[in-house]
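[1] pasting the sequence and the predicted coordinates here, then a few questions.
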Amino acid sequence: MRLSVQSAPFDLGAETARFASGVTGAGAVVTFTGIVRDDSGSLAAMEIEHYPGMTEKAIAGIVEEASARWHLADVLVIHRFGRLGPGEAIMMVATAAAHRGDAFAAAEFLMDYLKSRAPFWKKEIGADGAEWVAAKEADEVALKRW
């Protein structure tokens, strides 16, 4: 398992290649990358805050739970913080497993939990000011299937 909470951008292709090349015994690698999206057309930036130490511990716990539920060969989670512009990558999850079902399910599980339970706070900044991003009912509904 590799977990990184960082302000610096990451190279999706390089991270995927590094992850896949380090996995043994896997027949499937699944990746997902979250991107800052500008639904309103007026987003200047998103600021993401977290508490160092607490955030890594919470994410490690989510990864351990995924590893206990599915037969995973490896997991990678990268999550950024700081000021990000529209179109920038916020985070990446990669899972490796002997079979694609476990890799897909674990990646989706990790995404649902990272989106709604990982201790990050997001503020959208636009021309009209800044606003904290509230939890969405759809994210809570997604968690219930697990």
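    Thanks, I have it.

[2] from now on I want contacts and neighbour counts done on CA atoms only, so please keep to that.
    Will do.

[3] now the strands: where do they sit in the chain?
    2-6, 28-35, 43-50, 72-80, 82-84, 89-97, 120-126, 129-132 (DSSP state E).

[4] give me the helices and strands touching the fourth one, please.
    Where contact means 3 or more C-alpha pairs under 8 Å, 6 or more residues apart in numbering; DSSP states H and E, strand 72-80 is packed against strand 2-6, strand 89-97.

[5] as a markdown table, the strands of the chain with mean neighbour count and distance to Ala107 would be great.
    A markdown table is the format used below for the strands of the chain (neighbours: other C-alpha atoms under 10 Å; distance: least, C-alpha to C-alpha, whole Å):
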| stretch | mean neighbour count | distance to Ala107 |
| --- | --- | --- |
| strand 2-6 | 15 | 14 |
| strand 28-35 | 18 | 7 |
| strand 43-50 | 19 | 22 |
| strand 72-80 | 22 | 9 |
| strand 82-84 | 18 | 23 |
| strand 89-97 | 24 | 6 |
| strand 120-126 | 17 | 19 |
| strand 129-132 | 12 | 26 |
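
[6] comparison target below:
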Amino acid sequence: MRNWSRLRTLSRPEMLFLAHCLAVVAAVRIGLTFSSYNRIRDLVIRLDARGAASVADLRRVAWGVAAAARIVPGASCLTQALAGQYLLARQGSASNIRIGIERDTGAEFRAHAWLISSNQIVLGGSIAGFAHLADHGQ
């Protein structure tokens, strides 16, 4: 109930952006279910994104994707990173997806993905405790 009351306080542009984020996160989630990461990523990097995003744009994308991910079942960190990268690329802003594995987990293997833009973590939380494997940029 609390989330619905928050939804009513959003402006029309915020509502439209949230709906757009929801559609993108859902499409990426479905794409990753029925296709490969590389194929979905290839669709994203076709967009010519070379500019730097403003802090406000990064926060907006982080908010929209995180909110949409709470609604879309199974929206993993990779789903969120790809969706955020797409949203930033649509506005011409470059970003990277960083893949890492958690250190000292014993026999259990845990991977994580972050969205990085302008040397800032947009989505994914802290990188502390993870070993860097790869960056996939545009």
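    Sure thing, it's come through. Since the structure is predicted, the reported quantities are computational estimates derived from the model, not experimental observations.

[7] TM-score for the pair, please.
    The TM-score (TM-score structural alignment, normalised by the length of structure 2) is 0.26; 67 aligned residues with a C-alpha RMSD of 5.2 Å.

[8] to Lys57 of structure 1, which of the strands of structure 1 lies closest?
    strand 2-6 (9.9 Å; C-alpha to C-alpha).

[9] and the closest one, what does it pack onto?
    Against strand 2-6 of structure 1 (3+ C-alpha pairs under 8 Å, 6+ apart) you get helix 54-69, strand 72-80.

[10] distance to Ser4 of structure 1 added to the ones you listed, as CSV?
    Rendered in CSV, the data for the helices and strands packed on strand 2-6 of structure 1 read as follows (distance: least, C-alpha to C-alpha, whole Å):
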stretch, distance to Ser4 of structure 1
helix 54-69, 8
strand 72-80, 5
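
[11] can you tell me which of these is nearest to Ala17 of structure 1?
    It is, among the helices and strands packed on strand 2-6 of structure 1 and with distance given as C-alpha to C-alpha, strand 72-80, at 11.8 Å.

[12] what about the closest residue to Glu124 of structure 1 other than its chain neighbours, distance to Leu72 of structure 1?
    Among residues not flanking Glu124 of structure 1 along the chain, Met46 sits closest, at 4.5 Å (C-alpha to C-alpha, 6 or more residues apart in numbering). Applying C-alpha to C-alpha, to the nearest Å, the value for Met46 of structure 1 to Leu72 of structure 1 is 32 Å.

[13] next: Ala97 of structure 1.
    4 Å.

[14] OK, contacts around Glu137 of structure 1?
    Not one residue lies near Glu137 of structure 1 by C-alpha atoms under 8 Å, 6 or more residues apart in numbering.

[15] repeat that for the one 3 residues further on.
    Applying C-alpha under 8 Å, 6+ apart to Glu140 of structure 1 gives the contacts Ser116.

[16] same thing but 10 Å
    Glu140 of structure 1 makes contact with Asp112, Tyr113, Lys115, Ser116, Arg117, according to C-alpha atoms under 10 Å, 6 or more residues apart in numbering.

[17] quick one: which of those has the most company?
    If you count neighbours using other C-alpha atoms under 10 Å, the busiest of these is Asp112, which has 20 neighbours.

[18] do you have the strands of structure 2 handy? List them.
    96-102, 111-117, 120-123, 130-137.

[19] circling back: of all the helices and strands packed on strand 72-80 of structure 1, which lies closest to Glu56 of structure 1?
    Between those, strand 2-6 lies closest to Glu56 of structure 1; by C-alpha to C-alpha that is 7.0 Å.

[20] can you state the direction angle for the closest one and strand 89-97?
    Interaxial angle, strand 2-6 of structure 1 versus strand 89-97 (axes from the mean of the first three to the mean of the last three C-alpha atoms, to 10 degrees): 180 degrees.

[21] ok now strand 2-6 of structure 1, how far from the chain's centre?
    10 Å (C-alpha atoms, centre = their mean, to the nearest Å).

[22] likewise stretch 54-69 of structure 1?
    12 Å.

[23] circling back to that earlier point, same list, the contacts of Glu140 of structure 1, but as CSV with distance to Ala66 of structure 1 please.
    Shown next, in CSV, are these (distance: C-alpha to C-alpha, whole Å):
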residue, distance to Ala66 of structure 1
Asp112, 11
Tyr113, 10
Lys115, 15
Ser116, 15
Arg117, 14
